[in-house]
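Kindly generate the corresponding structure for this input.
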Amino acid sequence: MQVKDIMVKELFVVDKDDMVSYAIELMVKKRVSRLLVVDKGKLVGVITEKDMVDRLGSSKMRALQASSVHISGVMSDNPITITPQTDVVNSAKIMIDKHISSLPVVEKEELVGIITKSTMTRLCLKIDHIFVGQIMTKSPITTTPFDRIMNVRRIMLEKDISSLPVLDDGKLVGIITEGHIALYLAEFREKVPEKHQEKRIKHVKVTEVMQKDPPLLHPDNKVSEAADLMRRERVKSIPIINYEERLIGVLTKTDLTKLVANKFILENN
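Got it, this is the predicted structure:
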C-alpha cells in the first residue's frame, strides 16, 4: 500500500508570520494537534502541541503572550517529507525511528497531503486478531493531581511522551496531555499579568489542567475496538485498567503505529 491510498488531503495550513494564538485557535476549532507552516506557499515547518509545550513553557518565552509570538519562533522547521508513492509501512517506520507524529506528503515540490499517527490508527480498525494487552505500553509513567504542570511538562519533553495517566492513591482519576498543557499555557500567558506569571505558573497543579474520566480499555479489548475508540474520542492515548480498576498500561497511537511498521505482526512472534 502506498501513501497516496491513505493520506489526508484536507490540510490545515498557517503562515510562518501568523501568531501562535491563531494556531491554537485553529487547532482547537479543527480538533487537530498539528498544523503545516508555509512561507510564500512553500512548506517550511510544522507546529505541534509538543512545540508549544516546549516553547511556551521555556524561561526565554515565559513573559510572552501567544498573541505576540510568531509561529516561526515556535515551529519545528525543515520537516521530513515523503512522496505519494512512499510505502505505508516505511512511513510508519520513519515516524517511529525519527520520533515524529506526522509526515507531510510532497509531489514535485507541491504539498499534496499528510499522514499522521491518526492515519496509522485508522489502519488498525479491522485488526481483530491482536489484543490491547499484547501491544500496550506497560508500567507507564504516571503523575498525581497535586503534581505541578511544569514538572509534568519537563517529564514529557525528557521522556518524549505525550500523555500521563493521573493517579490518586493508586486510583486512576484522569489523564493529562501535551494538548491540555499547551492550551493552558497559552491562556495563562494571555490572562495573567507578566509580573505575576513566573511565580504563579510554578504552582499550577495537574488537577487544574487534566481531563477527568477519560475513556478506558481493558487488556482483552481488540485492537480494532481500541482504534475505533481513539477515533471517536479523538484522543492520542487511552489508559488500560484491569478488572480491579487498577492501571496496568496505556495504549497510544505510537503503539498502533509500531504495529503498522511491523506489518501487524507481534514483535515477540
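
alpha carbons only for contacts and neighbour counts from here, please
Will do.

what about Leu103, which SS state?
strand (DSSP: H, G, I helix; E, B strand; the rest coil).

What is the burial count for it?
Other residues lying near Leu103 total 22 when counted by other C-alpha atoms under 10 Å.

and it, what does it touch?
Contacts of Leu103 were listed using C-alpha atoms under 8 Å, 6 or more residues apart in numbering, and they are 79-82, 91, 95, 114-116.

Same question for Met61.
Contacts of Met61 (C-alpha under 8 Å, 6+ apart): Arg55.

In terms of helix, strand or coil, where does it fall?
Going by three-state DSSP: Met61 is coil.

Would you mind measuring from it to Glu49?
Counting by C-alpha to C-alpha, to the nearest Å, the separation of Met61 from Glu49 is 16 Å.

Now, of the contacts of Leu103, which are buried?
Buried subset of the contacts of Leu103 (neighbour count, 16 or more other C-alpha atoms under 10 Å): 79, 81-82, 91, 95, 114-116.

and of those residues, the nearest to Val192?
Lowest distance from Val192 to the buried ones among the contacts of Leu103 (C-alpha to C-alpha) belongs to Pro79, with 33.6 Å.

thought that closest one was touching Val46?
Yes - Pro79 is within contact range of Val46, at 6.7 Å (criterion: C-alpha atoms under 8 Å).

One more sequence to fold, the one below, so I can look at both together:
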Amino acid sequence: MKLNLKVKEIMLKKFPIIDKDDTLYHAIKLMKKYGIDRVVAVENGKLVGIATKKDIMERLGTLRTRTVTTSRLYVSSVMTINPIALGFDENVNTVIKLMVDKDISSVPIVDDAREPIGLVTKVEVASLCNKVDVKVSEIMSWNPVYVKPTDRVLHARQLLIQNSVTTLPVVEDDMVIGLVTIDDIADALVMFHDMVPEKHRKERIMNLLVADIMRIRFPRFHTDTPLSEVAKELSMRRLKGAPVLSRENMLAGIITLTDIVNFLAKQAK
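All right, here's what the predicted structure looks like:
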C-alpha cells in the first residue's frame, strides 16, 4: 500500500517553535498551547533541535535534576541536536521509512534555508491508516508491560525507558483501570519540580504513585476492532496508545502509534 502523498499534504503547519536558549518552562507552556508533545528548536530562525516530552521525562527523573525547576533548565539541555529534516515535496513514504529506520517519532519539515515550515509526527502518519481491512489483533503488541496503581511513578518511568515503550496499561484485579503514557509522567514530573520545595523532593517523589497521575478516561479496543477505527481514535486524541481487551475484557495487548507506523512501513515495501 504505497501512499501517493506529499509531505505538505499531511504536515502540521501550526506547531510550537522556540529558541534553543529559551527555558524548558516556556517550552512546556508552548506544548500545552498547541496540544502537542514537542517543540521545534531554532537558532537565528534555523532548525537546530527538537525537544519532546520523552526528553523531559528522561531528564527530570534523574537525581541530578531534582534540585532544579523547569525555569532553570534550557531547551538546549534536553533537545535532540540537528534532527533529520525533509523538504515539503518529499513523499510521505520517505517519512514513514525514516521513522522506522531511525527510530524517531517526528520529522521537521524545512525550507531551503533550513527554517522550519512544518512538522510530521506519528499522529499524522497513523491518521492515513483509514482504508485497510485489518483487525487490531494482527499488528498489536501482545502481553504488554503494565503497572499497578500502587506502583511509584519513578517505577513506571523506568519501565517506559527500559522497554522502549510509550504507554503502560494500569491493571488491578486483572482489570484495566487506567493508562499512563510518557506524556503523563513528563507532566507529573514538571508539576512536581515546580510545586515541591527542593528540600522535600527526595522524600516526596517516593510517594508519587501511578494512581495519582493515571488517565481514567481512555479508549479501550477489542482484538477484533478494525485497525482503521483504532488509528482514527488515537489520532483524534493525539494519544500514543491504548489497551486491547480480550472477549472476557481482560488485558490482551496494547496498540500504539508505533505499531501503526510499522505496519504502514511494511505495506509500503
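
care to give me the TM-score?
The pair, once superposed, lands on a TM-score of 0.93 when counted by TM-score structural alignment, normalised by the length of the first structure; 264 aligned residues with a C-alpha RMSD of 1.5 Å.

circling back to that earlier point, in strands, which of the buried ones among the contacts of Leu103 of the first structure fall?
If you go by DSSP state E, these have 114-116 in strands.

and which of those residues is nearest to Ala186 of the first structure?
Thr116 (24.2 Å).

secondary structure class for the residue of the first structure positioned farthest from its centre?
Of all residues in the first structure, Lys195 has its C-alpha farthest from the mean position, at 31.1 Å, by C-alpha atoms, centre = their mean. At Lys195 of the first structure the chain is in helix, as set by three-state DSSP.

Now for the aligned partner of Gln211 of the first structure in the second structure: which residues touch it?
Using TM-score structural alignment, the partner of Gln211 of the first structure in the second structure is Arg215. Neighbouring residues of Arg215 of the second structure by C-alpha under 8 Å, 6+ apart: 178-180.

By neighbours, which of the residues you listed wins?
Most neighbours among the contacts of Arg215 of the second structure, by other C-alpha under 10 Å: Val180, with 28 neighbours.

what residue of the first structure matches up with that one?
Checking TM-score structural alignment: Val180 of the second structure goes with Ile176.

ok so its match is a strand residue?
Yes - judged by three-state DSSP, Ile176 of the first structure forms part of a strand.

which residues does it contact?
Applying C-alpha under 8 Å, 6+ apart, the residues contacting Ile176 of the first structure are 163-166, 206, 209-211.

with these in mind, which one is nearest to Val37 of the first structure?
Distance ranking of the contacts of Ile176 of the first structure against Val37 of the first structure, using C-alpha to C-alpha, places Ser163 first at 24.5 Å.

just checking, the closest one touches His180?
No - with contact defined as C-alpha under 8 Å, Ser163 of the first structure does not reach His180; the gap is 9.3 Å.

more neighbours, those two?
Taking neighbours as other C-alpha under 10 Å, Ser163 of the first structure and His180 compare with Ser163 leading, 28 against 19.

how close does the more buried one sit to His99 of the first structure?
In terms of C-alpha to C-alpha, Ser163 of the first structure sits 15 Å off from His99 of the first structure.

ok, Thr223 of the second structure - contacts?
By C-alpha under 8 Å, 6+ apart, the neighbours of Thr223 of the second structure are 135-137, 244-247, 252.

Buried ones among these?
The buried subset of the contacts of Thr223 of the second structure (16+ other C-alpha under 10 Å) comprises 135-137, 244-245, 252.

Just the strands from the first structure, written as ranges.
Remark: strands assigned in the first structure by DSSP E are 13-15, 34-39, 42-48, 76-77, 102-107, 110-116, 137-138, 163-168, 171-177, 211-212, 237-241, 247-252.

Excluding chain neighbours, what is closest to the alignment partner in the second structure of Ile114 of the first structure?
Under the alignment by TM-score structural alignment, Ile114 of the first structure pairs with Leu119 in the second structure. Using C-alpha to C-alpha, 6 or more residues apart in numbering and skipping residues adjacent in sequence, the residue nearest Leu119 of the second structure is Pro108, 4.5 Å away.

Run through the residues that contact the alignment partner in the first structure of the one you found.
Using TM-score structural alignment, the partner of Pro108 of the second structure in the first structure is Pro104. The contact partners of Pro104 of the first structure, by C-alpha under 8 Å, 6+ apart, come to 36, 79-82, 111-115.

ditto for Tyr184 of the first structure
Counting by C-alpha under 8 Å, 6+ apart, Tyr184 of the first structure has contacts Val209.

quick one: it from Ile135 of the first structure, how far?
Separation of Tyr184 of the first structure from Ile135 of the first structure (C-alpha to C-alpha): 31 Å.

The equivalent of Lys60 of the first structure over in the second structure: neighbouring residues, count only.
Under the alignment (TM-score structural alignment), Lys60 of the first structure pairs with Arg64 in the second structure. Applying other C-alpha under 10 Å, we find 9 residues neighbouring Arg64 of the second structure.

now Glu158 of the first structure
Glu158 of the first structure has 9 nearby residues by other C-alpha under 10 Å.
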